[in-house]
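Student: Provided below are the primary sequence and the corresponding predicted coordinates.
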Amino acid sequence: MLFPRRGGKEAQRLLLSLLLLAAWKAGSGQVHYSVPEEAKHGTFVGRIAQDLGLQLEELVPRLFRVASKGSGDLLEVNVQNGILFVNSRIDREELCGRSLECSIHLEVIVERPLQVFHVEVEVKDINDNPPVFREREQRLFISENRLLDSRFPVEGAADADIGTNALLTYILSPSDYFSLDVQSDELSKSLSLELRKSLDREKTPELHLFLTATDGGKPEMKGTVKLLITVLDVNDNAPLFAQTVYKVHLLETTANGTLVTTLNASDADEGVNGEIVFFFGSDVPLNIKKYFKIDSSSGKIWLIGQLDYEEIKSYEIRVRAVDKGSPPLSSHCKVLVKVLDVNDNAPELAVMSLSLTVREDSPLSTVIASISVSDHDSGVNGQVTCTLSPHVPFKLVSTFKNYYSLVLDSALDRESVANYELVVTARDGGSPSLSATASVSVEVADVNDNAPAFAQPEYTVFVKENNPPGCHIFTVSARDADAQENALVSYSLVERRVGERALSSYVSVHAESGKVYALQPLDHEELELLQFQVSARDAGVPPLGSNVTLQVFVLDENDNAPALLPPGAGGGGDAVSQPVARSVGAGHVVAKVRAVDADSGYNAWLSYELQPEAGSARSPFRVGLYTGEISTTRALDEADAPRQRLLVLVKDHGEPALVSTATVLLSLVDSGQPPKTLSRISVGDMDPQAALVDVNVYLIIAICAVSSLLVLTLLLYTALRCSAPPTEGACGPGKPTLVCSSGMGSWACSQQRQQRVCSGEVPPKTDLMAFSPSLPPCPVPEVKVEEQSIGGDHSRKPRQPNPDWRYSASLRAGMHSSVHLEEAGILRAGPGGPDQQWPTVSSATPEPEAGEVSPPVGAGVNSNSWTFKYGPGNPKQSGPEPKKQTQVSFLLRRKGEASQPRQ
């Protein structure tokens, strides 16, 4: 690209350049262009194809290309129009440095035929670099005593451009002390500062000047450097004190090592010329050096002795300050120290005894100790008063001048506070006052005024029966708040009678440890609860004591095998013969095994199993799992042996289970033989359906008579209840009330060995008690039997029987004696009273209308309630079908538990 020239001279130069270029091209075949540095991308340089005489349409076929020698891709040719343009940034200083000439050499190569052209592109300089100093700051150190017109060289700037763009001129910021001197030669310029005014470091320790360099380009560019001139010191100033006299007041009690004062001296010079050293004057007496010392570098004066106002009242100290210059300069000052009198003697305390003892029952105003005080000061400083630390049951009483007595002011309690640490304070009347303290320890002696105390008034202990003799069952512990022998507790039994024996034959207590031992094995069946008291006594005078109650519950273990009840079945396998008609159908009860267990709970819950005979065929009989009733499983035929021997196993639910056996001999007789009275192994249990086996007039008449008597009795009883006023025994209208089993009943639930049974309004007897789940325990149990015609109210239909009698978990936990169901129960009012036959249905029978036993939900330990619903007999048996169902409610109560009305 060719730059147009301004004015006539520029036009002439342009024309001359064109002529020279044409002549050069004609003679050498080269093309010359020029381009300024920093030109933008795409800047036009020249029409290289046209200037080389090449046709545009030939550039591509002839493989026109441009190669640069070490200049990269700074320039590029557009093969479409043959124009050479700037491809990337061109930096002349980077390309050629400070060389005056800077060109880019290109080789233009075309093929077919091969031609090589040389093109030179000159890079023109522009003013794109400012003058640059080597450092931002230049430091000069000049002594304050240098002479005028002295010169101090400074470093100039450099410009990366060439020609007029690098021609620099310098300017110095205005200053009263220095001017700029510039010396030029052919190669460079020399710069220096010339001193025009004398320097004084104390007035102007430092000067800040700015040197600016400007180049000759258009537009011009500048560079600046900061000149830091430090004026060096000369020792031309003596040290000076801030004040000529220092006055100090010291108390005579001022401690050794106290700072008296700090001397403040300064020197206008610097460095060693301004460093000051302090000394005591040569005329200072020795007693001053005995009490005071001076720090030579800091000028601090320290007290090194103990002042005494009565000995010396003031001190005068002369001090000299000298600098380290050459020669050294010095000055002097005076320090006046005045000693002040103070209250420097504290009171003194004297206690006759430092460890005192007083009984906790001592009367008020008891003198405990005597205290004396003194003070070496005089006047007000020697007047002393004594005080005692607050919140203590003591006080100080003044008996004479500076004498006091420590006396008891209020009642003491060693159990609350056993020791008092008293602080006696003596204070004089000085200003400020001084005080002294003394510690007095008062120990409170114990008096036996506290009885041993148990943590709780009663303890409950559970012990399994059959424990080994001498086993440890519990430990009682009582605490006595007193001390020493007054707190030494011993234990003993409170003797009493347990039945016919003394308490000490059952248990004993260790006098020191309080451990309670069982002296002999305990028997739950003999003694379920052993309640006694243990006494705790201390060793004081007089001794004090207290009692605690222990309730020892003897827990049952399975140590009693089931016992078979007479008549007819012994525990050793005694056999009893029983006739059975061959005409009876399936499900007929032919006999019953009854047993009781002296244990409680699961240990007394009995079950019955039929042991098959070895080598015998399948027996036509079975036994109820929980009732012991032996019934037929099918109709008997001629193939059955005339004599049947059954072995019944009676097993409890203990761990391990205990077993007893009973042998029953059954004789099968033909139906034509005379009927025999049904003899049972257990007396008083009779199944009403057994009477329906043989259909005969006598049996039907007997059943009708009994039914009529039962209905008449219920009607009379209902009428009497409706007409009689309400009593305490009525627990609620229309609810089932108490029904009691016979004295030989197999249901038992008790906590104590005494059993009670009630029936109607007769006195209680020793037997089982049963209760209804819908009524609370009543003082006067009653019997209520509800009969309902099957053809009447159909809304109250009997439920289907449960083929498996299942106990709830709470009922099992609460059962305390053996529980059985009987197929035939006898309600007895008591000795000599009327008997009433009551039908009972075995829970194990699978027939749909046999009956139902339902245990209550959540039965506890003290009671269990059951409801028995009795429906019609077995429809498979012959005989008239009953038309009524009976519901009986039973109440189980612990043995020995009295019937009390619920509040």
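Tutor: Perfect, thanks for sending it.

Student: going forward, measure contacts between C-alpha atoms and count neighbours the same way
Tutor: OK.

Student: following the longest helix anywhere in the chain, which helix or strand comes up?
Tutor: Assignment by DSSP state H gives helix 697-723 as the longest helix of the chain. Note on helix 697-723: by DSSP states H and E, the next helix or strand toward the C-terminus is strand 786-789.

Student: so who does the closest residue to residue 207 other than its chain neighbours touch?
Tutor: Nearest residue to residue 207 in three dimensions, chain neighbours excluded: residue 229, at 4.9 Å (CA to CA, 6 or more residues apart in numbering). Residue 229 is in contact with 139-142, 206-209, counting by CA atoms under 8 Å, 6 or more residues apart in numbering.

Student: before we move on, the earlier item: buried residues in the longest helix of the chain?
Tutor: Using 16 or more other CA atoms under 10 Å as the test for burial, helix 697-723 gives 700, 710, 714.

Student: In CSV: those residues, plus distance to residue 368.
Tutor: Below are the buried residues of helix 697-723 laid out as CSV (distance: CA to CA, whole Å):
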residue, distance to residue 368
700, 108
710, 96
714, 92
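
Student: re earlier: residue 632: which of the contacts of residue 229 is nearest?
Tutor: Using CA to CA, residue 139 comes nearest to residue 632 of the contacts of residue 229, at 134.1 Å.

Student: you'd agree the closest one is up against residue 231?
Tutor: No - Residue 139 is beyond contact range of residue 231, at 10.9 Å (criterion: CA atoms under 8 Å).

Student: One more to weigh against that first structure:
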Amino acid sequence: MSCYLKLEAILENPLRIFNIELEIQDINDNAPQFRREAIHLDISEATPKGERFSLSNAVDPDVRINSVKTYSLSESDHFNIEVQTGRDGSKFAELILIKNLDREKQAIHNLILTAIDGGTPARSGTVSIIVHVLDTNDNAPTFDKHNYSLKIMENSPIGERFSLSNAVDADVGINSVNTYRLSESEHFNIEVQTGREGSKFADLILTTTLDREQQAVHNLILTAVDGGTPARSGTASVIVRVLDTNDNAPKFDQPTYNIKIMENSPIGSLVVHLNATDLDEGSNSDLIYSYSLYTSEKTQETFNLNPSTGEITVKGVLNYEDFRIYDMEVIATDKGTNSLSGQCTIKIMVEDMNDNHPQISIKSFQSPVSEDIKLDTVIAVVSVSDKDSGDNGVVDLHIPDHMPFKLRESSDNYYELVVSEPLDREKVPEYDITFTVTDRGSPPLSDNETMTLELLDVNDNVPQFPQSFYTIRVMENNAPGALLSSLTAFDPDLHENQYLVYFILEKEIANTSMSMLFSINPENGNLYALKTFDYEIEKEFLFHIEARDSGSPPLSSNVTVHIIIVDQNDNAPVIVSPWRAHGSVVEEKIPRSTDKGSLVAKVIALDVDSVHNSRITYQFLQVTDANLFSLDQYNGEIRTMRMFSYRDPRHQQLVVVAKDNGQPALSATVTIKLSTVETAVKAYSDMTEVPLEYDIFSDLNLYLVIGLGSVSFLLLITILVTIVLKCQKPKASKTAPPCRNSVISERNSTIADSTLVSNDAYWYSLFLKREQPDSSVVLKLAFEGGLFSHVLVSIFVSTATKRAGSKF
């Protein structure tokens, strides 16, 4: 480009005009300049290598050689330039990408573009090229850890926020973390927050109340999602551990304990084991038991509470009559901070034992009264009480039947005695009204109070007993002088006409007077036993007791008394088979070839006690070989359990004990020594299965015939003697009858020194000597004779079977 300055020059003389063109030649006095101070380029990090980007060219006012000649770029690993010449000859540069960009490594590239002219000296101008690397979604959000643990108190309020570690995304802008998501949870949610620089982070928000006791650990999945297309995500596990707070009070198994305990419970016995549970953990669930309230100091004196175990035990003596119900409240307190407690109510009811007699008190009594007293008139007020409870404390008040009076309940435990029938002094001049109060315990206890109602009249009434027949049971071996019963009669007459005297009407039983056996208190009718009774000798007595007043003439009445002697187990069994001398050992022989199941011996024991006490059972006390013999516990049969072998010893000793059924049981023993012998005779296990030899069968028949004949003979003799004694008239005894006690002692000494056979012989001789035997004695002799015969048959059969060498 040329620069000319056009001028006109005018000359006056002569006037002339000249056109002048003045060419101005350029010098390099201007440096190249860029229109902007900086060139900003936005290039995606996904741009491929070789991509070109146009740059603004520099301007230099100089021309020709002094104008922009070339461009240069500051050193860069990613960019280079290429100088291009325009159509007008101007120079410009293109920026070329020579290496892929990575925004996450370098987000901005600062370059310097220098434009240089061609002058001498050369001048230059620079401009900053700022390359902004545009992000692409090539990175997923990541957490610094895969698992995060978060501890939250279970009493945290709803809405409380808990910061979580935010995810990091190397990308920026919309490609960075855009939002967070939380796995489904009913207790937690997240809220996405935006930081100052636009970063996203999440707060964990509590949406519902936590309860460690229901769920102690919550496993959550936190997901970070960016905003790229397509979106990328990263996950992390969030473990929320709910820390326990002392928010659960201890709770007892039941809120109210109703406990019954007998008043005789020993000190230290367990009353109740309280059990409280606390759903918390650690020290929040460690419990201490204590009283919170009790009715009186006596509660703490009577019961002990173990603070660690919750056991309540008896500490003092229990007495229902002193204190019946103990009310207390027990609390269980945990050891946590701000400790909580639960409580239960305990009612300990002392159960009564029937250890207190009912009490009766006559509050008022009107006597004497006129025989024309009006009906329904109150003549007495009686109160009753019993310190026991329940049935033991429920009392019933009675007066004797068939009296013209009745009891009417006026108030609680108060009764009025009123006239229910017209009174006639001529019929009943005086009433002994006995108030009897009885509780309903087991056994029942009773008390009585007697009042005498007098009617003004004369003595025209006989004494009367409340009962016409008394049945009194007396345990044998009673102590002499023991009170049997109180037989009280009453006489409605007045003064000396009502004074009664009791005595026993004389009656002889087996030459023994009743006054030698029993005694009655003449004043109060108490009946006593004068001797010790033996059930095996005397089983009952029937006699009369008379009550006689002191009037003139005296009047009297009597009552029948039936004394029943109750058996005790005071007689040990007596072994009658196999027979043996006193204290000796029974020796038996048995073939060594005896079959299995063969009868070896049969033990028979008798007991003279009553049926219950005389039931006999048998068992081995000692046996040489327990696998060789068996014993039937009911019939006493000893049988072989197997055949003898060559290893078995020849001599076997069996000790059998026979026990009765009494309490305590009494017993007798027998020792049987068995010797096995070699014999050619075969032992048969069952006589009915294999026929016996003719001679053996004949022997057996002979013994059976002898036994049966003996039984028949003895029975016949017994019947004939009984008939003769019944037909014979009794003769008056000239001499005093022998004392029954001497007979008893004589029999006892005989039993102690003789065998059963000699005992029976003694009774038979006694029977023949007696001139006036009682029918009960005859029946006893007949029974014992039959029993003796049974024993003889057993002995005969046993002997026969042994001789025959067979099982019976």
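Tutor: The structure has been received and is ready for your questions. Note that this is a predicted model, so its numbers are computed, not measured.

Student: After superposition, what's the TM-score here?
Tutor: Here the TM-score for the pair of chains, by TM-score structural alignment, normalised by the length of the second structure, is 0.33; 298 aligned residues with a CA RMSD of 3.9 Å.

Student: secondary structure element for the nearest residue to residue 327 of the second structure once chain neighbours are set aside?
Tutor: In space, residue 327 of the second structure comes closest to residue 347 once its chain neighbours are excluded; the distance is 4.7 Å by CA to CA, 6+ apart. Element membership of residue 347 of the second structure [criterion: DSSP H and E] is strand 341-351.

Student: helices or strands up against the helix or strand just after that strand?
Tutor: Moving toward the C-terminus from strand 341-351 of the second structure, the next helix or strand (DSSP H and E) is strand 359-365. Judged by 3 or more CA pairs under 8 Å, 6 or more residues apart in numbering; DSSP states H and E, the packing partners of strand 359-365 of the second structure are strand 378-385, strand 430-439, strand 446-454.

Student: okay, these, which one's buried deepest?
Tutor: strand 430-439 (a mean of 21; mean count of other CA atoms under 10 Å).

Student: got the angle for that one vs strand 359-365?
Tutor: Interaxial angle, strand 430-439 of the second structure versus strand 359-365 (axes from the mean of the first three to the mean of the last three CA atoms, to 10 degrees): 150 degrees.

Student: can you give me the angle strand 430-439 of the second structure makes with strand 446-454?
Tutor: Here strand 430-439 of the second structure points in a direction 160 degrees away from that of strand 446-454 (the same axes, to 10 degrees).

Student: If you count contacts, what does strand 430-439 of the second structure end up packed against?
Tutor: Partner elements for strand 430-439 of the second structure (3+ CA pairs under 8 Å, 6+ apart): strand 359-365, helix 390-393, strand 395-398, strand 446-454.

Student: could I get those as CSV with distance to residue 328 of the second structure?
Tutor: CSV is the format used below for those (distance: least, CA to CA, whole Å):
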stretch, distance to residue 328 of the second structure
strand 359-365, 32
helix 390-393, 23
strand 395-398, 31
strand 446-454, 35
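
Student: Quick one: buried ones out of the contacts of residue 229 of the first structure?
Tutor: Listed as buried from these are 142, 206, 209; burial here means 16+ other CA under 10 Å.

Student: just those now: which is nearest residue 246 of the first structure?
Tutor: Among these, residue 206 lies closest to residue 246 of the first structure (CA to CA), at 35.0 Å.

Student: Check the gap between residue 485 of the second structure and residue 548 of the second structure for me.
Tutor: Note on residue 485 of the second structure: its distance to residue 548 of the second structure, by CA to CA, to the nearest Å, is 19 Å.

Student: meant to ask about residue 351 of the second structure
Tutor: Residue 351 of the second structure is 48 Å from residue 548 of the second structure, where distance means CA to CA.

Student: higher neighbour count, those two?
Tutor: residue 548 (25 against 22; other CA atoms under 10 Å).

Student: Kindly indicate whether the more buried one is helix, strand or coil.
Tutor: strand (DSSP: H, G, I helix; E, B strand; the rest coil).

Student: among the contacts of residue 229 of the first structure, which are in helices?
Tutor: Of those, none are assigned to helices by DSSP H.

Student: Distance to residue 408 of the first structure added to those, as CSV?
Tutor: Converted to CSV, these look like this (distance: CA to CA, whole Å):
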residue, distance to residue 408 of the first structure
139, 88
140, 90
141, 88
142, 89
206, 83
207, 86
208, 87
209, 91
